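> Below are the sequence and a predicted model; questions follow.
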Amino acid sequence: MQNLAINDSPRKRKRSLTPNPLTGEKKMGSTDAPPPNVDEVFTQHTQDTAQQQIYAKRKEFLLREEEGSAWDRPARESASEAENRAAQLVWEIREDERDNLFGNKASEAIPGPETLDMGGQFLTNKKRIETKSRLFRIAQQMPKGCHLHLHFNAELQPAGLIEWARYLPDTMFIRSTQPLLDPKDDDVTEIVFNVMPADTPTSDIFSSDYNPEFKAPGSRPWMNWKTFREEFPRRRNGLDAETWVRKKMVLQEDEVYGMKQTVNGIWARFNQATRAFKGLLNYDDAYRRYIGEAIDSMIRERVMYTELRPMLMDKFIPSTDGQRRYDLRAQMDIILEEVAKKKQELKNRNELDKFPFGVKIIYCTPRSIPKQKMRSEMQDCINLKLQYPDLICGFDLVGAEDRPNHIGFYKDELLAFVETCKSLKIDIPFMFHAGETLLDTGGSKDPQNSNLYDSVLLNAKRIGHGYSLPRHPLLMEKFKEKKICIELCPISNELLHLCRNVKEHTFPQLLAAGIPCTVNSDNPSLFRGDCRNSSSLSHEFYQVMVGSPTMSVHGWRQLAEWSITFSCLSDMEKEEARRIFKREWEGFCCWIVDNYGH
């Protein structure tokens, strides 16, 4: 075969020298034609109005196509003139506050400490929101429908519970998980309250001999609360014991957002606070008073109905004198009596529409217990449902999802629960906590143990949180198909380190996927700071409004209407709830126009 030189080829290419447009120097090129003038060609195409019009029409079509499948479309299409005007005003107020109240977002200068980030850290922004935000004042006036994810002990602020304890000088006791020998012990210890007989043996928590053991026979870890209150200021340079306890019961800004805080650390702190609440509430007088004041709080928040989640694994609460015990049936009787009393008060004032349906109870038990204990918990739930068919409305497993056990661990018991309910012709839907996690492995090492899978398989009516659901495209479709509602709790998710602020929350993705959601406050008394009136749902609706630029007044309405649709009210009650809500919503929109229309 003939060898060809490197530049030889069977067919010679025509080559020419092309001048460099910058230097004039000629280089080898492929054509004799002058190079195109890119600027002229580019300018010519920028003046091509036909292409621009085609692009504009394509974008308009794309936007309209997305709008046609938007999650809040039903609310937008049925909006009244007042609602549309209110929606425009709220949008203008939100954008004005974003630019002016919280600093110019276009500025490149490093902001000062007084400049806050709208939709940024909730506890950092809270005081500014409550004192200066028109948008928050609007959220406070908003009719909110039903509150579907609220833990029983966490609606009222700790200050009130601590005040009630003053009236039990002989029977309210406190214990600590370690001796309080030094101020540094105060930050790390866990405290628990309990009502017991006045002659209960006591110890000195401030002594080096103090033994916190409380399960062993003959142990005596308790100290009279009145004595503790008197002793604490002498040991802590005048610091008030009640002030110290309130701080233990509420998550503080520095411990939530501290640079060294971890997910496990904030969950441990949250559990400490939860356990401190328990004994201050779980005795007969406080139990009664709590129901009435919780309803008053919800009426102020413009909530018409709620489903409370008590932890019912402890089967008894004591009487105020510590001498008697109230079992689960007695506790349910107290709830019914206090709800009936409050409804009668409202009826006497011709205000029953403010809270016409009372409350229902979702039976909660921890996910950490053995299977045999879970079996007895389920049986207790079924027995309560048979005795109180209009009060018990669901069953839930609670606890941090990054710790054992996942829902599927109890699949045999849960399936038996479902079949038992069918046999007895009762309905107790599952309302699982699921997806409240970043790991999403059900407290195991296996991603297949995600609680979201079992929530679908067990036909949950609703799930609490659902934060990690967008990781599962198939499950997103299943949730939409089965109409499994998600109980959003944005502030809770931020403070427990699922996201740094509401703008990072996954709720816009869940809504965009067409999954029905409601807005809830989870544990407001732990999350809102030490104050008298938590405005819990107002804070939540404010947060979702500033957390996503696509949220609107129409979106607010859709979320509130879903809270009625996915509640456990009867069909007749839901129709009545919608009638009341429609009237209140129109009044709310007119209020916005009247107050902010200028």
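Happy to help now that I have it. Worth saying up front: this structure is predicted, and the values here are computed from it rather than measured. Numbering: from 1, shown residues only.
> drop to CA atoms for contacts and neighbour counts, all remaining ones
Noted.
> where's Tyr453 relative to Asn520, distance?
23 Å (CA to CA, to the nearest Å).
> What of His497?
Counting by CA to CA, the gap from His497 to Asn520 is 17 Å.
> Pick out whichever of these two has more residues nearby.
Each of His497 and Asn520 has its neighbours counted (other CA atoms under 10 Å); Asn520 has more, 28 against 21.
> That one - nearest residue in space that isn't next to it in sequence?
Leaving aside its chain neighbours, Asn520 sits nearest to Cys489 (5.1 Å; criterion: CA to CA, 6 or more residues apart in numbering).
> Below is an additional structure, to be compared with the one above:
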Amino acid sequence: MIIDDGFLRRQIEGILSLSLLFLPFLSLLPLLSLSPSLLSLSLSLHLHFSAMTCAVANTIDAYLTDRDRILELERDSAFDARCRARATPLEVEASRVVAAVRRRDESEVYGAAPARTGHAGQRHRRFPGDRFLTSLDLIDEAALMHVARRLPKGAHLHVHFNACLPPRVLLDMAKTMDRMFVTSDMPLVSDDDYASFDRCQLQFSILAPADEHNGDVFATDYEPRQTMSFAGFLSAFPRHYPYASPDSWLERKLIFSPEETYGPLQTSEGAWDIFNGRTRMMKGLFNYETAYRNYTRLFLEDLVRDNILYAEIRPNFMRSNQLYRDDGSGLIDNAGIMHIIIDVVTQFRTELEADGRYFGGLKVIYCTPRISTPNEIEAALDECLAFKKLWPEWIAGGICDFHHQIRCMYIDRARIGFDLVGQESRGRPLKCFISELLAFRKKCDAQDIEIPFLFHCGETLDLGTEIDENLVDALLLGAKRIGHGFALPRHPRIMEQMKARGVCIELCPISNEVLGLTPRIGGHALYTLLANDVHCTVNSDNGTLFRSTLSHDFYQVMVGKADMDLFGWKQLALWSIEHACLDDGERETMMARWETQWHEFLVWLVDRYGGWALEDGETEGSKEV
């Protein structure tokens, strides 16, 4: 057979292209304790001989061999490959059990549920990974969700403190407050369709007598934002709305429904309009002293119940978010808010320690709205720095620094985190605050204080806009973590730079779906990020509004990809501790506690569901891990 120069050139170009394709995998080899040069040589030889077999008539065996080897290389360079390579026999067995649980759920929970009827009578079967809010009934019934609740999740790094518990928690507290008032932007009129009850936007507030502006929200002559006592509202409601109790109606006003989330005309912008209205409603239920104290305590209990060792919370620090005294007579400033958090957390940890239990506590990320003016941002940065000096162990600090390496190298200097929050498309882009942020960094350097930026960015579909460019500024400003990062895979150069600098992405899968960035979990950007070995953590964002917990987000991450397994969960949990704002001692203690939790979880998992794997024929050694 004669092979011309053109054929050889094409073969060589093909080999070089494939070699370039696999170059990113080579950077992962230190994690796998392999030799980059050895694998590079073997890969080049393998691709060379594979290319030459193309000239042979009978190529099916060679093709299948090459195919298997490429898939094997993908597995060996996957984000969870290190966990898989170091798996203990118990982990291998537990991974098979999780696979069996997934299969059982698919057949007995989703497969047994009736198909739903769509447009023109089309039937739609139920399946794991379908739209979250329409699947919540089956998710909570699934055995995998039971497993997700027991999973040791490590650290929760992206949670907004005013929206992390079920709505009824704050509503029940509000019922006990004599000075709690409710207002509406329109009268609630009992007409034929009760449309005003659907459209109205409510707000709550604790008011002193002098601040009342009384009105009857159910009267036709009600003027927007007149105040009505919450007790009076609850008493009158049943006379004007027969379809629900006031409690259930108010809860529905605070959570996203499938109809408004997935409606054919809904957009991300529209979902954010609903979201912003609900956060305004939440604000008055949250910003008074008793609620803040009780909510903090209940949040800590919820973390422990959800098997979370530690959290970094994002309260909004701005003048309009200051707390009211319970009688509405005065305000508690941002420093007072910090005192409340410290008091409650200290008491909670003391009680747990007395009971022989461990909880890693929480730290605060200083957040202020991105709609702020540059002068307001400058003032917030100054207060952030002052808080770090006052409470160095409470403001998020000690984050790991990768120094352009994959393996985490911890540093000694304590750090505080700073973030700008709110809807990206309606706030000012980061570039509007470059002067203030750079001046702040210079000020910190002069005082030998290191404060990393933990920016929300990439939470958008506005490609090619200045909103989309927030990722550029987050990179150049040296952000150590970014919140959401949904748009990051569309910027491959920025993604590679963030990966090289050890920037971690705080994934919020359910939040991104409900707010219109993806219709289902399978289309989420997280799988592209993980395929490129970008470090990520799993987070719940604003679980109150989405009817979700961190366990639900871990569940969604698992069911969104067929080959996601126990080792993926493990790596995500480990990264959450590695990228938390902890000092060396805190991190070592927490990692040791997590390892203990992990072993106990594996034992429970195999004991509780191991029979399912045996029934499915998943005996030891029957399946590669």
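Great, that's in hand. Just so it is clear, the structure is predicted and the values come from calculations on it, not from any experiment.
> Work out the TM-score between the chains.
Once superposed, the chains reach a TM-score of 0.84 (TM-score structural alignment, normalised by the length of structure 1), with 528 aligned residues with a CA RMSD of 2.3 Å.
> Aligned against structure 1, show me the partner of Thr88 of structure 2.
Counting by TM-score structural alignment, Thr88 of structure 2 lines up with Ser80 in structure 1.
> how about Lys278 of structure 1, what's its match in structure 2?
The pairwise alignment with structure 2 assigns Lys278 of structure 1 to Lys283, based on TM-score structural alignment.
> Actually, Asn383 of structure 1.
Counting by TM-score structural alignment, Asn383 of structure 1 corresponds to Ala386 in structure 2.
> And that match, how close does it get to Leu31 of structure 2?
39 Å.
> returning to what we had before: how far does the helix or strand harbouring the match of Asn383 of structure 1 sit from the chain's center?
Secondary structure assigned from DSSP states H and E places Ala386 of structure 2 in helix 374-390. Helix 374-390 of structure 2 has its C-alpha centroid displaced from the chain centroid by 26 Å (CA atoms, centre = their mean, to the nearest Å).
> before we move on, back to that, so how far is Leu605 of structure 2 from the match of Lys278 of structure 1?
40 Å.
> circling back to that earlier point, burial count for the counterpart of the residue nearest to Asn520 of structure 1 in structure 2?
Using TM-score structural alignment, the partner of Cys489 of structure 1 in structure 2 is Cys508. The local packing of Cys508 of structure 2 (other CA under 10 Å) involves 28 other residues.
> can you check Ser107 of structure 2 too?
Residues lying near Ser107 of structure 2 (other CA under 10 Å) number 12.
> Ala163 of structure 2 too?
Count around Ala163 of structure 2 with other CA under 10 Å applied: 22.
> With His465 of structure 1 instead?
28.
> List the contacts of it.
433-436, 486-489, 493 (CA atoms under 8 Å, 6 or more residues apart in numbering).
> Give me the aligned partner of Asp584 of structure 2 over in structure 1.
So Asp584 of structure 2 corresponds to Asp571, using TM-score structural alignment.
> Once you drop chain neighbours, what's closest to Met545 of structure 1?
Met551 (5.4 Å).
> which position in structure 2 aligns with Met259 of structure 1?
In structure 2, Met259 of structure 1 lands on Pro264 (TM-score structural alignment).
> and its match, what does it touch?
Taking CA under 8 Å, 6+ apart as the definition, Pro264 of structure 2 has no contacts.
> surely Tyr283 of structure 1 meets Ile317?
Yes - at 5.3 Å, Tyr283 of structure 1 counts as touching Ile317 under the criterion of CA atoms under 8 Å.
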